[in-house]
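> Have a look at this prediction, sequence included:
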Amino acid sequence: MKAYVFPGQGAQFTGMGKDLYDNSDLAKELFQQADEQLGFEISKIMFEGTAEELKQTKVTQPAVFLHSVILAKTLENFQPDMVAGHSLGEISALVANGTLNFESGLNLVYKRALAMQKACEIQPSTMAAILGLEDAVVEQICSETEGVVVAANYNCPGQLVISGEVPAVELACEKLKAAGAKRALMLPVGGAFHSPLMKPAEDELAEAIANTEFMTPICPVYQNVTTTAVTNPEEIKKNLIAQLTAPVKWTQSVQQMIKDGAVEFIEVGPGNTLQGLVRKIDNSVGTSSASL
């Protein structure tokens, strides 16, 4: 079975999507539609913008979404048996499997980005990558650290990202290094994604989701919150809202997809980060990048 996976924030690069625009009439049409819908030329920023311009959350999230979704729509014989997305990539996955149409997906991604940006401005917060420790040790130290700091991204065995208030994350990093972490690296992000500090964004996203039509998908999505195959639109909505304050359980999702029959993982969108993570989770499965 083929699993199609969709990357999240951090995969962006200058020039992303330009090859699609140049080689596909459908892609050109969808980029133009996105520019009109968002009210600014996101295609121009994607094709020509600086790394700094692309790093703004309100640009990054729709840019990664557009690259992934437009690529999926231009692929020949795109017939996924299952899909999953890392954080923001979950919305790309939901357009790819027919739960959302293109316009609704872009609208949700943009609202999500603005809501998260707003939540970041309420309180100084950050994230850090912890390498070389068991998940349980990281969870334990976070729970014993004063302030808000939680496990946010279970990326692969031995790689976990923590998220929370700046002093709490810094203190947890010191404790984790003392406990034997190979590295505890502060990440250049503007906020504590996938932590309780995203609660204000969760409330805004819930309202947007309530006003969006979710259809029955053509194949299951393995959601970050539950890690299991989901096809019920109401359940998909609930998990998508919860995702903003809950951890991204990528390791567990990939393991479940393999258990359910996935033998090949195809990454759709910018970069190849997810392929690397899949190989670290289980190197017996095939990985590749989707291309025109």
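On my side now, so go ahead.
> CA atoms for contacts and neighbours, from now on please.
OK.
> Identify the residues contacting the helix ranked longest in the chain?
The residue-count maximum for a helix in the chain (DSSP state H) belongs to helix 102-122. Here helix 102-122 makes contact (Cα atoms under 8 Å, 6 or more residues apart in numbering) with 34, 37-38, 57-58, 61-62, 65-66, 69, 88, 91-92, 94-95, 190-193, 197-202, 204-205, 208-209, 212-213.
> Okay, and which of those residues map to helices?
Per DSSP H, helices hold the following members of these: 34, 37-38, 57-58, 61-62, 65-66, 69, 91-92, 94-95, 199-202, 204-205, 208-209.
> Report the buried residues of stretch 184-203.
For stretch 184-203, a neighbour-count test (16 or more other Cα atoms under 10 Å) marks 184-186, 189-202 as buried.
> Helices of this structure, start to end?
Ranges of helices in the chain, per DSSP H, are 18-23, 25-38, 42-48, 51-54, 57-74, 89-96, 102-122, 135-144, 166-178, 199-210, 233-242, 250-259, 273-281.
> what angle sits between the last one and helix 250-259?
Counting by axes from the mean of the first three to the mean of the last three Cα atoms, to 10 degrees, helix 273-281 lies at 70 degrees to helix 250-259.
> So which elements touch helix 273-281?
With contacts defined as 3 or more Cα pairs under 8 Å, 6 or more residues apart in numbering; DSSP states H and E, the packing partners of helix 273-281 are strand 149-156, helix 250-259, strand 264-267, strand 286-289.
> Put this next to the first one:
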Amino acid sequence: MGRAALKARGIEPDYVVGHSVGEFAALAAANALSTEEALALVRERGLAMAEAARERPGSMAAILGLEDPVVERLCRQIIGVWPANYNCPGQIVVSGENPAVDECCDQAVDEGARRAVKLRVSGAFHSPLVAHAAERIKPAVDRIKFNDPSAPFMSTVTAKIEPAHRMAGLLVEQLTAPVKFTQAASELAREGVRTFVEVGPGNVLSGLLRRIDSTAKAIPVNNLASLAKLEDELATT
């Protein structure tokens, strides 16, 4: 609905990017698949992730205030935990088996992390523990004929612009792969993107984007007032 409101006002993206499940919305916004197809895949993804989480329980935690290489080293040293979300500099989420995530949190604090916060989620998403979810969703994704996107699609699996023939595989891979949002946003900035528009119910990504690139504008659009603000902002740039 947010994308439709933007389109009705003649606002079209130069690039699209999404965080985790947001990649489905990003691809729909770029007309790589229909809104109906995206919604059907998101539903199937949710069911698959819930089933996988019941089969192999786990958890996730946000590590705040450590550089990425330090957290990556901890994940290599502790069996059963992996980097899951590269959200912004100094904020990386880890995912895995419950004892391994707890140990990673403890060691992160010992390494100087400002905080290590367990997340209120139902599983170890973006980790090998939900591999069965990727297997379950693959047939549904493979049935979609992806179109060439109307705006370049920046994948948060690879942090690269990806073509239509790669999209099915990436949407399956993203279930177990880390979300490279920091890297993807940084790459868009190198491509010359100076204004990011977050379309959705919140403004979390806008905050992350400002920490990734303090010189970029990040504008959340989640109601009519913020949409009007975006129009005013674009009119002056």
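All right, it came through fine. Since we're looking at a predicted model, the values are computed, not measured.
> tm score of chain vs chain?
Once superposed, chain against chain, the TM-score is 0.91 (TM-score structural alignment, normalised by the length of structure 2); 221 aligned residues with a Cα RMSD of 0.9 Å.
> ranking the helices and strands packed on helix 273-281 of structure 1 by burial, who's on top?
By mean neighbour count, with neighbours taken as mean count of other Cα atoms under 10 Å, strand 149-156 ranks first of these at a mean of 25.
> give me the stretch of structure 2 that that one matches.
When structure 2 is aligned by TM-score structural alignment, the counterpart of strand 149-156 of structure 1 is residues 81-88.
> would CSV of the helices and strands packed on helix 273-281 of structure 1 with distance to Glu48 of structure 1 be doable?
Output for these, formatted as CSV (distance: least, Cα to Cα, whole Å):
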stretch, distance to Glu48 of structure 1
strand 149-156, 30
helix 250-259, 31
strand 264-267, 24
strand 286-289, 23
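> can you tell which of these is closest to Gln275 of structure 1?
Nearest to Gln275 of structure 1 among these is strand 286-289; the distance by Cα to Cα comes to 5.7 Å.
> The closest one packs against which elements?
With contacts defined as 3+ Cα pairs under 8 Å, 6+ apart, strand 286-289 of structure 1 has these neighbours: strand 264-267, helix 273-281.
> out of these, which comes closest to Ser289 of structure 1?
Evaluated with Cα to Cα, those place strand 264-267 nearest to Ser289 of structure 1, the distance being 4.8 Å.
> So which bit of structure 2 is that closest one matched to?
Strand 264-267 of structure 1 falls opposite residues 195-198 of structure 2 when the two are matched by TM-score structural alignment.
> Quick check: that stretch compared with structure 1, mean distance?
Superposed on structure 1, stretch 195-198 of structure 2 shows a mean distance to its aligned partners of 0.4 Å (mean Cα distance after the TM-score superposition for structure 1).
> what sits up against that stretch?
Stretch 195-198 of structure 2 has contacts (Cα under 8 Å, 6+ apart) with 205-206, 209, 216-221.
> again, 7 Å this time
Applying Cα atoms under 7 Å, 6 or more residues apart in numbering, the external contacts of stretch 195-198 of structure 2 come out as 205-206, 216-221.
> which two from those end up farthest apart in space?
Across the contacts of stretch 195-198 of structure 2, no pair lies farther apart than Ala216 and Val221, at 16.1 Å, counting by Cα to Cα.
> Which one's more surrounded, those two?
Here Ala216 of structure 2 and Val221 are set side by side on neighbour count (other Cα atoms under 10 Å), and the busier one is Val221, at 23 against 16.
> ok, how many other residues are close to Asp142 of structure 2?
Applying the criterion other Cα under 10 Å, we find 14 residues in the vicinity of Asp142 of structure 2.
> Show me what it lines up with in structure 1.
Aligned partner of Asp142 of structure 2 by TM-score structural alignment: Ala210.
> With Glu72 of structure 2 instead?
With TM-score structural alignment as the criterion, Glu72 of structure 2 pairs with Glu139.
> In structure 1, what range does stretch 48-56 of structure 2 match?
Aligned by TM-score structural alignment, stretch 48-56 of structure 2 falls on residues 115-123 of structure 1.
> What does Val117 of structure 2 correspond to in structure 1?
When the structures are aligned by TM-score structural alignment, the residue of structure 1 matched to Val117 of structure 2 is Leu185.
> List the contacts of its match.
Applying Cα under 7 Å, 6+ apart, the residues contacting Leu185 of structure 1 are 128-130.
> Ser155 of structure 2 corresponds to which position in structure 1?
Mapped onto structure 1 by TM-score structural alignment, Ser155 of structure 2 lines up with Gln223.
> OK, contacts around the equivalent of Leu71 of structure 1 over in structure 2?
Mapped onto structure 2 by TM-score structural alignment, Leu71 of structure 1 lines up with Gly2. When the contact criterion is Cα under 7 Å, 6+ apart, the partners of Gly2 of structure 2 are 199-200.
> For the residue of structure 1 most remote from its centre, give its distance to Val137 of structure 1.
With distances taken from the mean C-alpha point of structure 1 and given as Cα atoms, centre = their mean, the most distant residue is Ala178, at 30.2 Å. As judged by Cα to Cα, to the nearest Å, Ala178 of structure 1 and Val137 of structure 1 stand 12 Å apart.
> what touches both of the two?
By Cα under 7 Å, 6+ apart, no residue touches both Ala178 of structure 1 and Val137.
> roughly how far apart are the residue most central in space within structure 1 and Ala3 of structure 1?
Nearest residue to the geometric centre of structure 1 (Cα atoms, centre = their mean): Ser87, 2.5 Å. Summarising the geometry, the distance separating Ser87 of structure 1 from Ala3 of structure 1, computed by Cα to Cα, is 16 Å.
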